[in-house]
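J.: sequence-free structure coming up:
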């Protein structure tokens, strides 16, 4: 497993009270590693209600390294801001939401800005027609060398990954769990297929969530990564929180998080939609998102015009600038 001393330092810093992503991204360099002495000095100025010293820091760092090593072969490595291979996010992302540590298995190069990364997301229980539409569109994207990004959940996420592999493409699965405990359990063997065929698994976590609330939070945090590591987010189908569907055991509206974040980050959005779905509640979110005139609407009966538009999106550096400090394309 590959990891730098810098990555361990950043993970250790995040164990101190009040130290989160915003602090890390504001105080530690994105272009070079920060020495331990500087990190401890900065922490001592910021941390309240607990002591910060090099001795305490090094003890916590040792414990974290032991936990990381327990990941074994499930993880190829860890990268952090300041590391040469840490990937650049797309869009204008505030410091509190920019990733700073990633655990990965597979080809980290798939997150490069040189690729056209397309997130394809949607409901956990798609209809047969929805699946057919999504598979058609994903296959067209893959044939044009797009990298397909999704979250490995059942339903639309799985369809996106699966269709990519069937057409010999590369896919990125972004997880809310550590790499040695992939969720959902039934997709663990499939996750192995992803990295064995040139794809990538990534997560921000090396330990399991301690509560259901923390797990829910991780899913939402995962959804922001789907947006910020993609050049566009495509919604296959999804309910809204207010949807009514007598045939559904549960109203799944989790896709809204990635769609909201893509809007917030100024990352383009698209939906798959045809008028035949006008009475289908599983397309409520699609209809809601379509109210934004900037959203690309992909007609599944004639998808190529919009696929071409997606593949020709402007990817100039100005579209990838950071929102807080005005720096651009640093990683």
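T.: Noted; the coordinates are in hand. Every value quoted in this text rests on a predicted model; they were computed, and no experiment measured them.

J.: CA only for contacts and neighbour counts going forward, please
T.: Fine.

J.: so what does the host helix or strand of residue 233 touch, helix or strand wise?
T.: Using DSSP states H and E, residue 233 sits within strand 232-235. Helices and strands touching strand 232-235, by 3 or more Cα pairs under 8 Å, 6 or more residues apart in numbering; DSSP states H and E, are strand 117-121, helix 255-264, strand 269-272.

J.: flag every buried residue along the helix or strand just after the last one.
T.: The first helix or strand that comes after strand 269-272 along the chain, using DSSP H and E, is helix 284-289. Judged by neighbour count (16 or more other Cα atoms under 10 Å), helix 284-289 contains these buried residues: 284, 285, 286, 287, 289.

J.: hmm, who's touching helix 284-289?
T.: Helix 284-289 is contacted by residues 235, 236, 237, 238, 239, 240, 243, 256, 271, 272, 273, 295 when judged by Cα atoms under 8 Å, 6 or more residues apart in numbering.

J.: next up, a second structure to put side by side with the first:
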């Protein structure tokens, strides 16, 4: 399929069209603009693919054209001299190797050293609570330093707490780190981590499935957890509770048959649950 078709799908996604509709258009070999704005002979099955939002957006072709021109001319992510990368699901990319097809988004985006996604590198994902105890912070610093010295790329989610400590310690020890964002690059979350994100971009890699004009939803955080779980051969759990984003990541790692390591949670119920997901307890020192 020609690159201009993929480019059109990208802009349509930024405009707000659903991934399911755009993926159908690509796989069925349709012309995106004709199919969405000019086609008046949809089959019954094709009608069902359109969400209510898709239908609403398809009434104004000129408005979409104006949006596309504005985004192309003014978004920093799309400048000719940008080091940013856009990855398409049906091209051969790093993400085809890292993620099973069922969780691959139509587009992924990166800033920084994309070679850190290479299957030839060792990666470990470090996860934990946004409000860690002091002992957990100490354990994160100790363990991350050890894995950096062993040549591992440290993967985490740029959240407050354990994620931030993992990224910072990696950089302080001249290691390489990948931050998986639940937002686009224009809206780093949390805002207090904007400086950290810039450092990671220069010395590591930022990735996200949220395009420059797309919004972040609650589901975006859950999808981020899936990517963190699948990107590394090992998931290292520092601190969690029974119902948390970290536990969601542990579940995803278990489904992906990843090696799960965890330190003593000082709570037998939590330890037992991680163990049921295949976790192996290690020393945090």
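T.: On my side now, so go ahead. Since the structure is predicted, the reported quantities are computational estimates derived from the model, not experimental observations.

J.: counterpart of residue 37 of the first structure in the second structure?
T.: In the second structure, residue 37 of the first structure lines up with residue 31, judged by TM-score structural alignment.

J.: so that match sits against residue 6, correct?
T.: No - Residue 31 of the second structure is beyond contact range of residue 6, at 10.4 Å (criterion: Cα atoms under 8 Å).

J.: for these two, work out which one has more neighbours and name it.
T.: Here residue 31 of the second structure and residue 6 are set side by side on neighbour count (other Cα atoms under 10 Å), and the busier one is residue 6, at 19 against 14.

J.: do you know how far that one is from residue 135 of the second structure?
T.: Between residue 6 of the second structure and residue 135 of the second structure the distance is 48 Å, computed by Cα to Cα, to the nearest Å.

J.: quick one: the helices in the stretch 1-150 of the second structure, in order.
T.: 3-15, 19-27, 32-33, 44-49, 52-57, 61-74, 94-98, 134-149 (DSSP state H, counting those that start in this stretch).

J.: now the shortest one on the first structure. Mean distance?
T.: When the first structure is superposed, helix 32-33 of the second structure averages 8.5 Å from its matched positions, counting by mean Cα distance after the TM-score superposition for the first structure.

J.: who are the packing partners of that helix?
T.: So helix 32-33 of the second structure, by 3+ Cα pairs under 8 Å, 6+ apart, packs with helix 3-15, helix 19-27.

J.: other SSEs contacting the longest one?
T.: Just to be clear, that refers to helix 3-15 of the second structure. Contacts defined by 3+ Cα pairs under 8 Å, 6+ apart place helix 3-15 of the second structure against helix 19-27, helix 32-33, helix 61-74.

J.: got the angle between it and helix 19-27?
T.: If you take axes from the mean of the first three to the mean of the last three Cα atoms, to 10 degrees, helix 3-15 of the second structure sits at 170 degrees to helix 19-27.

J.: coming back round to it: in TSV, list the buried residues of helix 284-289 of the first structure along with distance to residue 115 of the first structure.
T.: Output for the buried residues of helix 284-289 of the first structure, formatted as TSV (distance: Cα to Cα, whole Å):
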residue	distance to residue 115 of the first structure
284	31
285	28
286	26
287	29
289	26
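
J.: and of those, the nearest to residue 134 of the first structure?
T.: Checking the buried residues of helix 284-289 of the first structure against residue 134 of the first structure by Cα to Cα gives residue 286 as the nearest, at 13.5 Å.
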